[in-house]
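In: dropping the sequence and predicted coords here.
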Amino acid sequence: MKQFPRLLAVTCALSSSLVLGHDMVPASPQQGPIVIQNATLHTVIDGVQTGSSLRIEQGQIVAIGPEVSTQDAQVIDAKGKHVYPGLIALDTSMGLVEVEMMRPSNDSYEVGESNPQLLAISAFNPDSEIIPTVRVNGITHAQVVPQGEALAGQSSLVSLDSWTIEDALVPTQAQFHLYWPTLRRLAHDEETQKKQLAQYDAQLDTIETTLIDGYRYHMAAQAGTIDKTDNRWQAMQSLYQGKGQLFVHANSAEQIEQAIAMTKPYQLKLVIVGGYDAWRVADQLKEVEAKVIYTRTLSLPMRTDEPTEMSFKIPSLLKQADIPFALGFSSDWNARNLPFAAGQTVAYGLSRQEALKSITLDAAKILGLEDMGAIGVGYKANLIISAGDILDPLSSKIEALFIDGRQIDLNNRQQQLYQKYLKR
């Protein structure tokens, strides 16, 4: 049962009165076949195909090859252009935050420590001014994630071109988000240290209690002995049934090991978000078949004694450790830099194809999707046409974007202002 929390509803109403939505009209459903000809296709699943074409019907790719039928189709000549799968931005607050410093326009978090029933999608604003500015860098879909403490709620995958929340939502497995506590640098004063450690232990106890209570409710539900429905634990049923995933936000090896140890008894499907030290605990992660969303590619090193380039190298270390991973970018408007973060990893160990895969197909697989993130027959027609390399900020020039076969308006507020001040 979906829950629309009172506080989120109130702040959403406030936001709508303070911030106007963008004026780009969502595209209509695909009316007829589209053929993109003579392009360089970056398929992700079948290498790079030069001088190739593809045909789109009813939002899906139905044919690929040097020659495809153009019967009854709108033909786009992409000679000299590159065609990529649409990019999937993981771990964003897109559509939840409009102006970061204005509390009434920030619907990304809720009070309380155990809110598994809360759905971030209930506060998503498909008219956010931020969305068109992100699309122009090739991002077609975003994982909209709740923020907060401990078990903060559930995320959803959304299309970045829609009239309503219902139009935007892409069905996936349930996605629960657990923020692991961080033990900050201990104070020199012994008494203060004790307080810090006690607070940290209390936060761990809260998480453990939440997992235990949720599991007990699940067992009682299986036995048919539930007398009174609790929306929190009822929402977690899919997690204990293996139909949902637990996204644990953690970076240090200690946090990741604690998360594995605490969730292992319940055999939960685990995804580590952040994952700075994930490569250091590869064996433990592989034992529980965990995946990683690495989000710190363009960040400074986590420790002062680490090499400056450490954050850039970690994706290649995850690849060497054979840990399934994708790249994310924990932000709202700044998520537009996702392709350039992937490009940075190419200079530090990943191949260009692996980097592209980490923000397309690998991202889709982490969310349990089998028909997104690649250019192939049967895949959704989420596509980018670019004059250059989308992973390179100097040559990337996106000329067209398709979501489910619909060509999207690439205009946005920033381009409108640019054109305005050219006339000054």
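Out: Looks like it came in fine.

In: drop to CA atoms for contacts and neighbour counts, all remaining ones
Out: Will do.

In: check which helix or strand covers the residue nearest the centre of the chain.
Out: The chain has L90 as the residue nearest its centroid, 1.4 Å off, counting by C-alpha atoms, centre = their mean. Element membership for L90 (DSSP states H and E) is strand 87-92.

In: off-centre distance for that strand?
Out: Computed by C-alpha atoms, centre = their mean, to the nearest Å, the chain-centroid distance of strand 87-92 equals 3 Å.

In: put this next to the first one:
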Amino acid sequence: MRKLAIMLALATTAPVSAQTIVVTHAEAWTMDSAEPVRDATIVIESGRIVSVTAGGEVPGGATVIDARGKPVTPGFVNGATQLGLIEVRSASETSDESSADDRNAGFSPARALNGNSTLVSLARADGLTRALVYPSPSRQPVFSGEPVMARLREGADILDRGDLAVYATIGGGAWTKLGSRAQQWTVLRNALTEAKRAAASDVTQGPAKGRGSGGPPPARGRRPGENPIRGVIAGDIPLAIQTHRESDILQAIALTSDFKIRVVIVGGAEAWRVADALAAAKIGVVLDPQANLPFTFDQLGARQDSAAILARAGVPVAIGLVGGSIHMNYNAGLALREGAGIAVANGLPWFDGLRAVTVNPLAIWGRGGGTLAPGSDADLVVWDGDPLEPSTNALAVVIEGKQVSTRSRQDLLAERYKDTRP
């Protein structure tokens, strides 16, 4: 109830314009600088940031949110989650994260995203505005499918963009039918080799019969039913590899030079051991700083300062929630902030921690943005304190230029069962 009262005090309206929102008296972290713009006026029109100006004027007819000197950041982005795909894992009708079709590795969970999940509204209330949603291993080793970006707008449709990557899993006992993980890498390399050969054939033979003359062939890896791995070879999308062991990460690094492709490491419990090699290969890492204990034998080298070690080496680091944790779908916003705070407590500079949940995940996944610069997407959050502290509340959340509700199912239950006896 305290949070609701503060929110009601924050939002004041002049004659309301559906297109213009202004946040006043903000400590605005634009992400263009390691210092905020103080007493900032943030003007939003038609879903975009128009200006961020210290002591700026408020346009007439705008909806005004008075931040009262509190921090305002870009909306937070979870770099790896299964939010919107799993409500209750034990209830099969609410678990849509994997494909059982062994004929096709190109599984996209886009059509299964559920914006009405109670976990989505909870994450939104914790300042999460976007999330990379990845599929679980399929029946076709070593591929899971194609992750998508979710935009946590209100309503059932939260798909922001698909075709972001090809997602593979190596190690961790995911493919016991293949035996040794050496065979897992062989399967992956064979798929890349075949896709490379097919791409070369397209170039030498020209457009396939039936496509018509004069027009370019359809983009590789983007047609329904076409093997998406060809999009990786074409450079359209990265290959995401969920893996933890140092030896496997070294194998992933080798792919970038052998096949001239982009790679993203997800998990990466032992990535810190090869930080310089990852930086040289321009490989981003999505990790969970809370995973400081070995969940499997692949994670024996897990440590809480891994984000700091990677960042010092120049590796782009984002925070995500992977590897069997309940936070892959539940508390996807709160656990994200807590993970970033743990990374900061273990040596990652505070501003880098903020980048790890705003700019970096969008850059790693090729989406771009995550700033409050003029022209940027108008996703932002007004906080009542340090956003990397779990006890901090999101007072106001704006997604696509619209202020959205921060009321979750927990709020509704608390209000319903509140003891009103004198």
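Out: Yes, it's here. Nothing here was measured: the structure is a model prediction, and the numbers come from that model.

In: kindly provide the TM-score of these chains.
Out: Scored against TM-score structural alignment, normalised by the length of structure 2, the superposed chains reach a TM-score of 0.82; 381 aligned residues with a C-alpha RMSD of 3.0 Å.

In: was I right about R161 of structure 2 contacting A150?
Out: Yes - counting by C-alpha atoms under 8 Å, R161 of structure 2 does reach A150; the two are 7.0 Å apart.

In: what segments of the stretch 301-422 of structure 2 are strands?
Out: In the stretch 301-422 of structure 2, the strands defined using DSSP state E, counting those that start in this stretch lie at 317-319, 380-383, 394-399, 402-404.

In: compare these and give me the one nearest K282 of structure 2.
Out: strand 317-319 (11.2 Å; C-alpha to C-alpha).

In: what's that closest one aligned against in structure 1?
Out: Counting by TM-score structural alignment, strand 317-319 of structure 2 falls onto residues 325-327 of structure 1.

In: picking up where we left off before, deepest-packed of the strands of the stretch 301-422 of structure 2, please.
Out: The highest average neighbour count among the strands of the stretch 301-422 of structure 2, using mean count of other C-alpha atoms under 10 Å, belongs to strand 317-319 at a mean of 31.

In: check contacts around G115 of structure 2.
Out: 84, 152-158 (C-alpha atoms under 8 Å, 6 or more residues apart in numbering).

In: would you turn the residues you listed into JSON lines with neighbour count?
Out: Output for the contacts of G115 of structure 2, formatted as JSON lines (neighbours: other C-alpha atoms under 10 Å):
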{"residue": "G84", "neighbour count": "30"}
{"residue": "L152", "neighbour count": "28"}
{"residue": "R153", "neighbour count": "24"}
{"residue": "E154", "neighbour count": "17"}
{"residue": "G155", "neighbour count": "11"}
{"residue": "A156", "neighbour count": "13"}
{"residue": "D157", "neighbour count": "17"}
{"residue": "I158", "neighbour count": "21"}
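
In: now do the same end-to-end measure for stretch 350-360 of structure 2.
Out: Distance between the two ends of stretch 350-360 of structure 2: 14 Å, counting by C-alpha to C-alpha, to the nearest Å.

In: about what we covered before: what lines up with the residue nearest to the centre of structure 1 in structure 2?
Out: In structure 2, L90 of structure 1 lands on G79 (TM-score structural alignment).

In: tell me if I'm right that that match and V359 touch.
Out: No - the pair G79 of structure 2 / V359 is not scored as a contact, 10.3 Å apart, by C-alpha under 8 Å.

In: can you point out the buried residues in the helix ranked longest in structure 1?
Out: Criterion DSSP state H: the longest helix present in structure 1 is helix 190-223. In terms of neighbour count (16 or more other C-alpha atoms under 10 Å), helix 190-223 of structure 1 has its buried residues at 196, 200, 203-204, 206-207, 210-211, 214-215, 217-218, 221.

In: which strands and helices sit next to that helix?
Out: If you count contacts as 3 or more C-alpha pairs under 8 Å, 6 or more residues apart in numbering; DSSP states H and E, helix 190-223 of structure 1 packs onto strand 150-159, helix 231-235, helix 237-240.

In: and the first one, how far out from the chain's middle?
Out: Yep, that's strand 150-159 of structure 1 we're talking about. 10 Å.

In: again, but for the second one
Out: Relative to its parent chain, helix 231-235 of structure 1 has a centroid offset of 24 Å by C-alpha atoms, centre = their mean.

In: then the shortest one?
Out: When C-alpha coordinates are averaged (C-alpha atoms, centre = their mean), helix 237-240 of structure 1 and its chain have centres 21 Å apart.

In: contacts for stretch 326-333 of structure 1?
Out: 89-95, 97, 130-131, 133-134, 292-296, 335, 337-338, 342, 357-359, 362-363, 366.

In: now do stretch 152-167 of structure 2
Out: 108, 110, 113-116, 120-121, 124, 128-131, 134-135, 143-151, 222, 228-229, 232, 237-242, 365-366, 399-400, 404-405.

In: any of these buried? List them.
Out: 108, 110, 113-115, 120-121, 124, 128-131, 134-135, 143-151, 222, 228-229, 232, 237-242, 365, 399-400, 404-405.

In: can you put the strands of the stretch 301-422 of structure 2 in CSV and add distance to S98 of structure 2?
Out: CSV is the format used below for these (distance: least, C-alpha to C-alpha, whole Å):
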stretch, distance to S98 of structure 2
strand 317-319, 22
strand 380-383, 31
strand 394-399, 28
strand 402-404, 30
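
In: can you tell which of those is closest to T73 of structure 2?
Out: Taking the strands of the stretch 301-422 of structure 2 one by one with C-alpha to C-alpha, strand 380-383 is closest: 5.5 Å.

In: now do that closest one: distance to the chain's middle.
Out: 18 Å.

In: that one vs structure 1, average offset?
Out: Strand 380-383 of structure 2, aligned to structure 1 and superposed, deviates on average by 0.9 Å (mean C-alpha distance after the TM-score superposition for structure 1).
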